[in-house]
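S.K.: Sequence first, then the predicted structure:
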Amino acid sequence: MSVSQCACCPVDVDPPKGYTMETVPTLVNEDQVWSDEKHLSLTFPTSIQTLEKDLNNDPEVVKFLATDYGCCSRFRVMSNEGSRVLDHVIDSLEKYSKSCPRIPKLIRGATFRSEFLNGMGHSSAVLRHVSLLAGCELIYHPMKIHQLHVNMKPNDSSTSTNNPVKKNVDRWHCDSTPFVLIVFCTDPDEYTGGTLQFFNGPKEEGLRILTAGNGLPADRVKNVGRQDKGFGVFMQGWRVFHQVTPVLTGDARTTMVFSFYPRNVLALEACAHLSQTYAPVDPLYIIMPDWVRFRAWKAARRLEMLREKWDDFTLASKNFTDNDLITLIDTTHAKLWRIVKSLPYTDQRQLFTSCLRESIEDLKTFLLATYPDKISCAHLLSAKEPALDTENIDPATSGLTLSVTSVADLEDTEVGVFGKKQPLLFGLDAEFLCSPLGVSNLMGVVEDIENCVDDVITLQEEESKLVYF
């Protein structure tokens, strides 16, 4: 994968203050360069659990997700040489470890600091592998601060008698990023405890139980099995409650966590507001521009999905002049992509809001002028994602009605700009109104960016709405 073309890497932008690529003093130079051939030994899991069949998720929710994939058994990720180099890299980065309420010891933004990890964070082999597992096309998460973090054994999980308190390595939670690859970096014979567990049930049920102050039923808490060094598990982590138990004996228990995002951005998403993914451990001058770039990327990707189907369906079927609309879509896309590639690492909120507002100004004007009395109805007929409270979705009352079998079908060639045939509700452009890729998608571009503007304006430092138990 070309770094210059990926969503998480701006071009000609200085790294964030205090974050620089470092040489690992215990490795020779050639060992510090990532190689898919040298450092990977990818295999496939022996079992996969789906959300609907195996984890009892509501099919009316699942059909709005990018995929039905839930989680899997362990599989090999790293070669022996990859694990050897990784040991040195993590040891050199431990001095940057921090603590937050959910995770007592972690390293954030590791791809800012390590050429080796940044190389793995652009590995085409890893990306192909997890996309095959998920059953949909994934990219590395557009927010570089979220791309990779390292979880470590808490310092106060000491085995000494004068400090008996054992903290979870990670508490019960669902991720704020859609998919995660968790790679085990410590030989399991060197520690006890530190077990990765997941709840064998839907997110909504787990949330109700934990919010009520009750523990999850023991017979429905599952272990992933032996956590062999260099092996990993892959899960749709925002839909699966999981935790890591305290380390009982041993000096280390380390995992590396990569985050991924589906290219089908019309799917229900893990979080829609910055406060839902912000933790004070991340500086605002990193998390905020990363969030702005991410939302600009998502909005641009909406337009790309429309344009990818345009030639196949629109030119032959659309009954009104569309040349101006094509130009508007392409111009808006260029403005959004400029944000993705050029926004600097800073905490200048006025810069963020002005760039965001300018990027959609013309599209917003067009939509309000062209569809002033049709927008709300168009939303009801589209794949418009529901409000933020995804833990309590009621598809029967949320306006979630699609003219396709599932959101995943939007990647199939049979679904185009017009969706499937609908009656002429609003005149000659009825099908464009009814399509998940049509008017509601363009309105989604505007709404995503306006919500991002609100996030930038309203987020308070130290304010986080991350949910964990």
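M.R.: Great, that's in hand.

S.K.: contacts, neighbours, all on C-alpha from now
M.R.: Fine.

S.K.: Residue 236 reaches residue 66, doesn't it?
M.R.: No. Residue 236 is beyond contact range of residue 66, at 9.9 Å (criterion: Cα atoms under 8 Å).

S.K.: SS state for the closest residue to residue 202 other than its chain neighbours?
M.R.: Spatial nearest neighbour of residue 202, excluding adjacent residues (Cα to Cα, 6 or more residues apart in numbering): residue 57 at 4.9 Å. Following DSSP: H, G, I helix; E, B strand; the rest coil, residue 57 is assigned to coil.

S.K.: let's bring in a second one:
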Amino acid sequence: MMKLPTNLPTYATGLKQVLTALRAKPPVCGINPEDFEWQTSYAIQQDSNNLISLKELGYSLKDYEDSILAMTSFKGPCKILTNAGEILLREICLNLEIYARSSNFIISKRTRAADSHSKFIYDMIRDRNFLLNLSKIAQAPLIPHLIRNAATQVNYYYPEDDDCQDKKIAKWHVDGMNFVFNILLSDVAEFEGGDFIYFKGPASQFSLRQNDDLVMTSPSKHIGDTIYVHGSKVFHAVTPVTKGKRVSIILSMYCPYLPEMDSNTFWHVAGDDGVPATLKSWGAFKTAKKRGHAAYSSIGCAPITWEDLA
């Protein structure tokens, strides 16, 4: 448990979220030249130990049915890539900072739609072996999220400096996405601060003043350390980096068998990407949700079924 930093804010909701969306800028376009090729052997399988289910987090049958309560709410840190895969992904994501934009919504500085800039990342998140490993952690068959701008995001954290008076942080928030993997791409020797913290209880009970003893710190310290969080059900944040630089990539996934479970709202997505870009992707997302398991064919791999997770 830990005491919360008093200067760590909570993300905008309601009218403030709408106003943030109206000011937000769209992601930067461009393809980054790279000499790295994804290999399916970079994906490694994780065991199903040390999973915290939604039921164990405090959700009950009045919230969701048994099959949903059995899904994982939190796991980590764990490894989902070999050392070679981690090193390549790190170098790629460091290079993608040229496409980063600043934001006042949740993450201060981030590159959205990272797989549109990198063929390595594009192939990685569409590799069936890689997706199967992620699906076993989440306890749900997964594909990259259908809202592409949100499916892959690289976050960059620095101490405050002369150019920006605000520290680069991740505010307290829940995600629009349900199935979220946070891969650390910096080593503990490269930065200070930057702790991944989360509220160990249902999102509806999130209260900083009353529940400080339910705020936990994940011991992620090394390149490749991965935290899985059921993003829409677990409040989480990253504390300010006080020295050095912290980089991570966020992979947001979608379960094509449970389209009604998706927690995204238009204004949550628009808070990051602005209204025009979100209007373009939102209609396509609503149409794509109707495909069910056929969504796997659109990414070029055989469907992952519930039976595959056993």
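M.R.: Sure, I can see it. Predicted model only: the values in this text are computed from it and were never measured.

S.K.: one step back: to which residue of the second structure is the residue nearest to residue 202 of the first structure aligned?
M.R.: Alignment note (TM-score structural alignment): residue 57 of the first structure maps to residue 59 of the second structure.

S.K.: any idea which residue of the second structure is furthest from its center?
M.R.: residue 162 (29.0 Å; Cα atoms, centre = their mean).

S.K.: Would you map the strands across the first structure?
M.R.: Taking DSSP state E as the test, the strands found in the first structure are 48-50, 69-72, 75-76, 106-107, 138-140, 148-151, 168-173, 179-184, 192-193, 196-199, 221-223, 231-235, 242-249, 255-262.

S.K.: Just give the closest residue to residue 81 of the second structure, not the sequence neighbours.
M.R.: Nearest non-adjacent residue to residue 81 of the second structure (Cα to Cα, 6+ apart): residue 43, at 4.8 Å.

S.K.: got the buried residues for the longest helix belonging to the first structure?
M.R.: When the first structure is parsed with DSSP state H, its longest helix is helix 284-309. Judged by neighbour count (16 or more other Cα atoms under 10 Å), helix 284-309 of the first structure contains these buried residues: 284-307, 309.

S.K.: Packing partners of it?
M.R.: helix 144-147, helix 323-342, helix 349-370, helix 439-458 (3 or more Cα pairs under 8 Å, 6 or more residues apart in numbering; DSSP states H and E).

S.K.: Compare those helices and report which one is nearest to residue 76 of the first structure.
M.R.: Among these, helix 144-147 comes nearest to residue 76 of the first structure, with 20.1 Å by Cα to Cα.

S.K.: so that closest one aligns onto which residues of the second structure?
M.R.: Taking TM-score structural alignment as the measure, the second structure aligns residues 148-151 with helix 144-147 of the first structure.

S.K.: with the first structure superposed, average distance for the matching stretch?
M.R.: Compared with the first structure after the fit, stretch 148-151 of the second structure shows a mean deviation of 1.1 Å (mean Cα distance after the TM-score superposition for the first structure).

S.K.: What are the contacting residues of that stretch?
M.R.: Contacts to stretch 148-151 of the second structure, defined as Cα atoms under 8 Å, 6 or more residues apart in numbering, come from residues 27, 112-114, 144-145, 250-253, 269, 273, 281.

S.K.: What is the corresponding segment of the second structure for stretch 73-85 of the first structure?
M.R.: Mapped onto the second structure using TM-score structural alignment, stretch 73-85 of the first structure spans residues 76-88.

S.K.: Adding mean neighbour count and distance to residue 315 of the first structure, write the helices and strands packed on helix 284-309 of the first structure out as JSON lines.
M.R.: As requested, those are exported to JSON lines (neighbours: other Cα atoms under 10 Å; distance: least, Cα to Cα, whole Å):
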{"stretch": "helix 144-147", "mean neighbour count": "24", "distance to residue 315 of the first structure": "38"}
{"stretch": "helix 323-342", "mean neighbour count": "17", "distance to residue 315 of the first structure": "10"}
{"stretch": "helix 349-370", "mean neighbour count": "16", "distance to residue 315 of the first structure": "19"}
{"stretch": "helix 439-458", "mean neighbour count": "20", "distance to residue 315 of the first structure": "16"}
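
S.K.: would you turn those into CSV with distance to residue 47 of the first structure?
M.R.: CSV is the format used below for these (distance: least, Cα to Cα, whole Å):
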stretch, distance to residue 47 of the first structure
helix 144-147, 26
helix 323-342, 37
helix 349-370, 44
helix 439-458, 36
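
S.K.: which one of the ones you listed lies closest to residue 35 of the first structure?
M.R.: Nearest of those (Cα to Cα): helix 144-147, 18.3 Å.

S.K.: Residue 223 of the first structure is nearest to which of the helices and strands packed on helix 284-309 of the first structure?
M.R.: helix 144-147 (25.0 Å).

S.K.: Residue 258 of the first structure corresponds to which position in the second structure?
M.R.: So residue 258 of the first structure corresponds to residue 251, using TM-score structural alignment.

S.K.: circling back to that earlier point, the residue nearest to residue 202 of the first structure touches residue 205, doesn't it?
M.R.: No. If you go by Cα under 8 Å, residue 57 of the first structure and residue 205 don't touch, sitting 9.2 Å apart.

S.K.: Neighbour count: these two, which is higher?
M.R.: With neighbours defined as other Cα atoms under 10 Å, residue 57 of the first structure and residue 205 compare such that residue 57 has more, 21 against 17.

S.K.: give me every residue that touches that one.
M.R.: Per Cα under 8 Å, 6+ apart, neighbours of residue 57 of the first structure: 51, 201-203.
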